[in-house]
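# Build me a model:
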Amino acid sequence: MAPETLTPERILEATEEVLRRYGPAKATVVDVARALGVSHGSVYRHFRTKTALREAVTARWLDRTSQQLSVIVSDEGPADDRLRRWLAALFEAKRHKAGDDPELFATYMTLIGESGGVVDRHVTDLESQLTTIIEAGVSEGTFHTPSPASTAHAVFSATGRFHDPCYAPEWSHPGITADFEAVRDLILRGLQA
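Modelled structure (predicted):
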């Protein structure tokens, strides 16, 4: 049987497993290559540096959230409902990442600290999604704001406690869902005519 073709996606999958097993301090490109059964030079043909590989795996991890949320952005239906669902889905996605695999979450928090540009692109994407929903609400006459982009930035900042990883220890506290719903409902009331 012929070996599988080495693709960036296969490398990123293996990298995630190596990071899960060894953590960011000990995981090496050689470990990734060994997991794939190839030379480390083969990995470097796809990712020129260890930093590039770590940034790519971090972007892949963050993009999973963006992709889940983009479905809500493109859904039919009233903008206020989509904004309500989008904010709830962002909170749930981040909470699951932190709670379902705490070791991998801690690993990614280390990588995110090394990959500022990746995080900036992620935040820009999320704020762009919010802008799209808010613009739809303005077009429907449901939301009123002179600047949907500025409002999206404000909404993202105002809900930071429910998606910024620095708040992850709070996400399992009793009452956090009620706190989230109160902030979300306040934002929605503030946007309405």
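
# all contacts plus neighbour counts: C-alpha atoms, from now on.
Fine.

# what does stretch 140-147 contact?
Contact with stretch 140-147 is made by 78-80, 134, 137-138, 151, 191-193, as judged by Cα atoms under 8 Å, 6 or more residues apart in numbering.

# could you say what helices and strands the helix or strand hosting L90 packs with?
Under the criterion of DSSP states H and E, L90 resides in helix 79-100. Where contact means 3 or more Cα pairs under 8 Å, 6 or more residues apart in numbering; DSSP states H and E, helix 79-100 is packed against helix 50-74, helix 116-140, helix 176-191.

# Proceed likewise with the subsequent sequence, for comparison:
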Amino acid sequence: MGRKKTSELDAAVTRQGIVETAEQLFRAVGYAKTTVADIAKALGMSPANVYRYFPTKAAINEAICDRLVHSIEVKSWAAAGEEGTATERLTRFVIAYHTIIISSIIKEKRLYDMVAVAMDEHWAVVKQHSYRMCDYLCIILEQGMAAGEFRKVDGSKMAITIHEALAVFLYPSLLEHRVNEDDGRGTILDDLRALLDLLLHGLCANA
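As a prediction, the model looks like this:
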């Protein structure tokens, strides 16, 4: 039994090493230009050994993107914090997410390419990410309703509605067009705040 646990731990460590090394290469060289052989060489192992853990290069990228979106979620939720009204917390959560996407993906072309591939080839990762985002929004909405700040609504359905309304400000493939259209004027964040204000006003119990 001890050997099995050690073997599973070794496998997990090896998988993590492959993912981390591949991400470094994808960021430095580009997803399209990096081969499994390149990843194996950087790790000092054979391509066949890499394929023992990941069937394709795309599968490695899927693991990278899954880890990336989890990291973004954690940072955004931390920005929401526990202090303040539900309106303030929801605003901080969304603004933080938007800001992280702009700074870490939109402005880093090679990372954007990785995410774009994942959205095309690994929709499950994106879908699960969307579900978790709606869960976070639902938590804040239900806290706001419990405090009498928001009017009574179906929290789950409203979270989906808000998520879909904000999608153009949150998802790289949509946000990229807004960034290009912005032309350095810095109006995107203002537009996001205006939309949030409209959505939150509609939720206000005293509206």
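
# what TM-score comes out when they're superposed?
Overlay of the two chains. TM-score (TM-score structural alignment, normalised by the length of structure 1): 0.88; 189 aligned residues with a Cα RMSD of 2.0 Å.

# before we move on, the earlier item: superpose on structure 2 and give me the mean offset of the helix or strand just after the helix holding L90 of structure 1.
Per DSSP H and E, the first helix or strand lying C-terminal to helix 79-100 of structure 1 is helix 102-114. Helix 102-114 of structure 1 differs from its equivalent in structure 2 by a mean of 1.9 Å after superposition (mean Cα distance after the TM-score superposition for structure 1).

# What span of structure 2 is helix 102-114 of structure 1 aligned with?
Aligning helix 102-114 of structure 1 against structure 2 (TM-score structural alignment) gives residues 109-121.

# buried sites along the matching stretch?
Going by neighbour count (16 or more other Cα atoms under 10 Å), the buried part of stretch 109-121 of structure 2 is 110-115, 117-119.

# Give me the next element, helix or strand, following the longest helix belonging to structure 2.
Ranked by residue count and defined by DSSP state H, the top helix of structure 2 is helix 2-28. Where DSSP H and E defines the elements, the next helix or strand beyond helix 2-28 of structure 2 is helix 36-43.

# Including mean neighbour count and distance to G41 of structure 1, could the helices and strands packed on helix 79-100 of structure 1 go into JSON lines?
Formatted as JSON lines, these follow (neighbours: other Cα atoms under 10 Å; distance: least, Cα to Cα, whole Å):
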{"stretch": "helix 50-74", "mean neighbour count": "17", "distance to G41 of structure 1": "11"}
{"stretch": "helix 116-140", "mean neighbour count": "18", "distance to G41 of structure 1": "24"}
{"stretch": "helix 176-191", "mean neighbour count": "14", "distance to G41 of structure 1": "47"}
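
# Now render those helices as a markdown table, adding distance to W86 of structure 1.
Listed next are these as a markdown table, based on distance: least, Cα to Cα, whole Å:
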| stretch | distance to W86 of structure 1 |
| --- | --- |
| helix 50-74 | 6 |
| helix 116-140 | 8 |
| helix 176-191 | 10 |
